[in-house]
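**Student:** coordinates for the following, if possible.
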Amino acid sequence: MRDRFLKNFFSLALCGGLATFPLTGCGPSSSSPGDSPQDSAGGGKTKTSVNDPAADKPLSIDSFGENPNLDRNDTAGGERFPRVEGMQPIAESPPMDGTEEPAAEQPPEWTAEELQELGIQKFESERLRLLADQVSENERGQYEALPSVLDAFFAWVEEEYPQFLDGAAGPAWQWTGYVMQEPALFRQADMLPEDIADLTHGKDQGRQFWIVEQPTDYYRRHLILHEATHCLMNERFHQWPVWYLEGMAELVACHHWNENGQASFAVTPGNEHTTGGFGRLALIRSETEAGRFQTLDDVMRLNFGNFYPHKTSYAWSWACCYFLSHHPLTAEPFHRLAGIRTNPEFDRTLEQILQQDRTRLNLDWAAFAGSLIPGFDFPRMLTTPPTGSESQGPWTLQVERSWQASPFQVKQGETFSVTASGQFSLASQPEPWTSEPWGISLDYSDGRPLGELQLAIVPEGNTPAHGKALTRTQPVGGKWQGKATDSGRLYFRINDRANNWANNAGEVKIEFQTGSAAAGSDAN
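**Tutor:** Next comes the predicted model:
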């Protein structure tokens, strides 16, 4: 077979050139990047073929991580179902008869000489065998490091998420991965299954994964780690919901790596990630600003029928898994969910986790997801709950954290006023700025002056209005009065970026009054 392939390979290369290696014949490839029925996890724009007319256009990287097309399996009737090795949609309730999924087809073996003739290079370690085409000399160092990154990742998973490795750990485990600039070449070499040959980002199957080459070194590693995680999670039967499958893969794939070989995983995304192609933060902010904020319940309602058509699904699922794995109420029990592979036990356990204090979790989720920025300070983003005091006297706001519950409550339609005073410092580097509740005009965040006092009315109870209240804020400054558009408790914060709270110092004194004062703007 190899001899026949190599003969056809060189015939096709002479006819059409390697850069546009066709699936059949000498004409252009019939695959379309716009249709990706088996695609998974994507994130970046792919490099164009050297014979593609679009190759002469400047490469834009503004929308890395935004997953423009993520359908796994379009059908004529409009329904979409996953093709994930070792699992089925939860709704189908497959029988639990104890049988194992059939072993995945083993990747073909090629000698070093044959791979060289194909223009494919191999990079290998204990845990990864990686095959890639068109690796330039400038990129070689990055590719040579990838196997060691996967070795470190496997060791990290053994320590942090041993549940994913149940039955898979040991010296025999090894991924086979493919990084493809020309997927048609891998298809002709029987390295890329026909049913996933049109992928535009990544796909896993058994212990193999395939990704289309990405424009940045970071996102290449990220996508490899994402698909490698799927291989581990799908090694044994499970009924995990899709938001958990994809959210956890995104969570652990967010990583730091340096050329000294040091790697860390499941990190908080910073500037290196967003410039490298991780677009989840910007997507969530833009969706929130457009009025399409998703509550925790909204995210957990994502399923195999509605997840993949929408480019925001990965972003919200990552945020959900990050939030639950870091929140002090949920971090430990959410981590244990990785060991629960069947329903209804998974859903029942998750509900128990959320019911510890669902009202607080929904409010903290809004404070978190509504303020995402690279390098965010998660603990300081969470709300400060009410103290129990209902005093109407002056109340003090701390400026080194986000939303804080005041003792003040209002009724819908009631006129109330807020007066604020005090000085505080912002942004200690390179030197602190002194601000008052009106904020400063030297810098702005979300279109408002840095340091400006803001309020939100948070209704009582676990309602949709409660869960989204902190995404609708009212500028206060030094003084404001108006009518309450809802009944609830007043929360306050100064306007600042979520990665800067720790650099602030000081407090604001807030006085509150109700009565028949002339109405100003409505409090939203």
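**Student:** contacts and neighbour counts: CA atoms only from here.
**Tutor:** Fine.
**Student:** what's the burial count for the nearest residue to residue 189 once chain neighbours are set aside?
**Tutor:** Using CA to CA, 6 or more residues apart in numbering and skipping the chain neighbours, the partner closest in space to residue 189 is residue 5 (6.9 Å). Residues lying near residue 5 (other CA atoms under 10 Å) number 14.
**Student:** quick check: residue 5 vs residue 11, distance?
**Tutor:** To residue 11, residue 5 is 10 Å away according to CA to CA, to the nearest Å.
**Student:** give me every residue that touches residue 261.
**Tutor:** Counting by CA atoms under 8 Å, 6 or more residues apart in numbering, residue 261 touches 145, 148-149.
**Student:** can you tell me the closest non-neighbouring residue to the residue nearest the centre of the chain?
**Tutor:** Residue closest to the average C-alpha location in the chain (CA atoms, centre = their mean): residue 318, at 3.4 Å. Excluding the flanking residues, the one nearest residue 318 by CA to CA, 6+ apart is residue 247, at 4.2 Å.
**Student:** that neighbour and residue 324 touch, don't they?
**Tutor:** No: at 10.9 Å, residue 247 does not count as touching residue 324 under the criterion of CA atoms under 8 Å.
**Student:** pick out whichever of those two has more residues nearby.
**Tutor:** Neighbours per residue (other CA under 10 Å) separate residue 247 from residue 324, with residue 247 holding more: 24 against 21.
**Student:** mind checking the SS state of the more buried one?
**Tutor:** helix (DSSP: H, G, I helix; E, B strand; the rest coil).
**Student:** where exactly do the strands run in the stretch 401-524 of the chain?
**Tutor:** Taking DSSP state E, counting those that start in this stretch, the strands of the stretch 401-524 of the chain run over residues 404-410, 415-421, 424-426, 433-435, 440-445, 448-450, 453-458, 474-475, 479-483, 488-494, 505-514.
**Student:** I'd like the structure of this one too, to check against the first:
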Amino acid sequence: MIRFLVVLIVGVLFLPGCGSSEPPTKPAAKPPAAETPAPKPPEPKKEPPKMRSGSATFSKPSSDGADALGDSFFIGDGLRERLKVGRVEPEVQFEVDPARLEANGIRVLAGKHVTLYTDLPSSPEIDELPQVFDAAYPQWCDYFRVDPVASDDWKIKAVLMSNKQPFKDAGLFPDTLPEFLHGYYQGDAIWLLDQPSDYYRRHLIIHEGTHAFMMNLLGGAGPPWYMEGMAEHFGTHRWENGQLETRVMPASKEATPMWGRIKIIQDEVAGGNALSLTRIMGTPQQSFLQNRPYGWCWGACAFLDNHSLSQEAFREMVTQVRLTGGFSERLLSELGDVFPQLAESWELFVTNAEYGYDWQRNEVLYRDPVPFSGDVMTAEISADRGWQSTGILLDANSNFEVSASGQYVIRDDGQEWACEPNGVTIHYVKGKPLGLLVGALRSEPWQGGAITPLVTANEVGLGTSLFPEGPCVLFLKVNESPDQLGDNQGTIQVQIKRVEKK
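**Tutor:** Take a look at the predicted model:
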């Protein structure tokens, strides 16, 4: 049975003030691909993980720089000039002396948009890196709204090192560079330490290349969470037969060795340290000397870029990347009334983060609730979607009985697995039979602010009882891994019957 629980609403919107402008250089040390998780405190078995959040206020930066927020910043003709993105001339980081390259055993690999200098021996995986970078260029242009023809001459330098000393001796490693772990961008160049994973080496050159593209051809990269999150988002890629696809949801750990961002989120949630979207937006630049923020900022950007409620507003922010202070507030203002639903889907993502997570099929399906009338009402639930509202408003004046029927396909591995609402017991997901009909009662209206009841799936199966304690709607789905919904087929017929309280 499912008993409705009243959940108190707490404030969720907090953003610390940001600086007035982004420095022209980015101390973007890449963190190691994996870290040892901290000891995890015990969790109450029946409580969902808590989303950390702050007060319901915004603080505004008080500096007088070009992006400082004044009373009239977001109005007037001057706004367009302050936010106008466009190409800037980057500072030249070093000049190349061919004789010094040869003396230090440094090879040159030329691409259209990058010249790669490396001390690594020739191999297909190394020698194709300029091709990978060039394949990313039109995808950057398309996403960031840059004319690829007008910027066709854009080119940067990339230094890929197994040992820093030869590059220092050849003049390709300025003394002004700070210490960094894996990669660094500045001016017209990027520096990369070699990686033991071919995938992560490509990820790194695309990640740092994204910084260079944004800073050179847009003139800015937004606040730290967006700058690093977008670089990670583009860095998650698929490279097959000379074809590049960026901004993909990694299919598996094996396909993305050393990346590890899904595991960061999984470990943080298991340890009770899940972050709300607004907390992520307040991540300071210095935090990126650790691995943890890369996982959260990748997750936030990938989520906002793929969710139907946020995609348009999020992608429009590419026109305002010259903002640092005010960028996140402006995005949240654009999201407006949909933010409670968006925050709910975010909670569901982080508590169910998995390789291959299907963004579209896991979006919550909302229906305008209709008050319960008569003795019986019905709903239909699709097997190939995540949480779905029944669209039936229940009240606390009655109890209700739910019954479900229907046959659907829950897996197709060459042979279709037929399933009914009680699931198939030859395979389990999160301790419950695969394909089992599960449900949750959610208060109506839902204003957000508290952890959504949808993070807890209660068994419904062929039938259960409901005991509302206030106005609420029953949400249902089949018990399925969030990356395995695509091969499901069919629907479940649900009947909700009023039962008078005794």
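**Student:** and the TM-score between them?
**Tutor:** Once superposed, the chains reach a TM-score of 0.75 (TM-score structural alignment, normalised by the length of structure 2), with 434 aligned residues with a CA RMSD of 3.6 Å.
**Student:** ok, back up a step: contacts only, for the counterpart of the residue nearest to residue 318 of structure 1 in structure 2.
**Tutor:** Here residue 247 of structure 1 is matched to residue 229 in structure 2, going by TM-score structural alignment. Shown in contact with residue 229 of structure 2 (CA under 8 Å, 6+ apart): 294, 297-302.
**Student:** distance check, residue 229 of structure 2 against residue 285 of structure 2.
**Tutor:** For residue 229 of structure 2, the distance to residue 285 of structure 2 - CA to CA - is 12 Å.
**Student:** now residue 500 of structure 2
**Tutor:** Applying CA to CA, the value for residue 500 of structure 2 to residue 285 of structure 2 is 58 Å.
**Student:** when those two are compared, which one has more neighbours?
**Tutor:** Under the criterion of other CA under 10 Å, the comparison of residue 500 of structure 2 against residue 285 puts residue 285 first, with 18 against 9.
**Student:** grab the nearest non-local neighbour of the more buried one.
**Tutor:** Using CA to CA, 6+ apart, the closest residue to residue 285 of structure 2 is residue 224 (5.4 Å).
**Student:** these two touch, right, the one you found and residue 283?
**Tutor:** Yes: shown here, residue 224 of structure 2 and residue 283 form a contact pair, counting by CA under 8 Å, at 6.8 Å.
**Student:** which one's more surrounded, those two?
**Tutor:** The residue with more neighbours, out of residue 224 of structure 2 and residue 283, is residue 224; 24 against 20, by other CA under 10 Å.
**Student:** what about the aligned residue in structure 1 for residue 118 of structure 2, which SS state?
**Tutor:** In structure 1, residue 118 of structure 2 lines up with residue 132, judged by TM-score structural alignment. What three-state DSSP gives for residue 132 of structure 1 is strand.
**Student:** residue 105 of structure 1 now?
**Tutor:** coil.
**Student:** count the residues that sit near it.
**Tutor:** 10.
**Student:** contacting residues for the nearest residue to it once chain neighbours are set aside?
**Tutor:** Leaving aside its sequence neighbours, residue 105 of structure 1 sits nearest to residue 206 (CA to CA, 6+ apart; 7.8 Å). Residue 206 of structure 1 makes contact with 85, 103-105, 231, 234-235, according to CA under 8 Å, 6+ apart.
**Student:** TSV please, covering those and showing distance to residue 485 of structure 1.
**Tutor:** Formatted as TSV, those follow (distance: CA to CA, whole Å):
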residue	distance to residue 485 of structure 1
85	50
103	60
104	59
105	61
231	50
234	49
235	52
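**Student:** from the contacts of residue 229 of structure 2, which land in helices?
**Tutor:** Secondary structure from DSSP state H places 294, 297-302 of those in helices.
**Student:** can you tell me which of those is closest to residue 244 of structure 2?
**Tutor:** If you rank these by distance to residue 244 of structure 2 using CA to CA, residue 302 comes first, at 17.7 Å.
**Student:** which position in structure 2 pairs with residue 489 of structure 1?
**Tutor:** Alignment note (TM-score structural alignment): residue 489 of structure 1 maps to residue 473 of structure 2.
**Student:** run a quick neighbour tally on its match.
**Tutor:** Residue 473 of structure 2, neighbours per other CA under 10 Å, totals 26.
**Student:** how near is it to residue 399 of structure 2?
**Tutor:** Distance of residue 473 of structure 2 to residue 399 of structure 2, computed by CA to CA: 13 Å.
**Student:** could you do residue 326 of structure 2 as well?
**Tutor:** For residue 326 of structure 2, the distance to residue 399 of structure 2 - CA to CA - is 48 Å.
**Student:** next, the contact list for the equivalent of residue 421 of structure 2 over in structure 1, please.
**Tutor:** Aligned by TM-score structural alignment, residue 421 of structure 2 pairs with residue 437 of structure 1. Residue 437 of structure 1 sits next to 420-423, 451-453, 476-478, 494, 508 when contact means CA under 8 Å, 6+ apart.
**Student:** got the buried residues for the helix or strand containing residue 13 of structure 1?
**Tutor:** For residue 13 of structure 1, the element it lies in under DSSP states H and E is helix 2-16. Using 16 or more other CA atoms under 10 Å as the test for burial, helix 2-16 of structure 1 gives 6, 9, 12-13, 16.
**Student:** with those residues in mind, which one is nearest to residue 355 of structure 1?
**Tutor:** Using CA to CA, those come closest to residue 355 of structure 1 at residue 9, 60.0 Å.
**Student:** residue 209 of structure 1 should be in a strand, yeah?
**Tutor:** Yes: assessed with three-state DSSP, residue 209 of structure 1 lies in a strand.
**Student:** and it, how many neighbours?
**Tutor:** Residue 209 of structure 1, neighbours per other CA under 10 Å, totals 25.
**Student:** who's more crowded, residue 326 and residue 399 of structure 2?
**Tutor:** Neighbour totals were compared for residue 326 of structure 2 and residue 399, and residue 326 leads with 25 against 19 (other CA under 10 Å).
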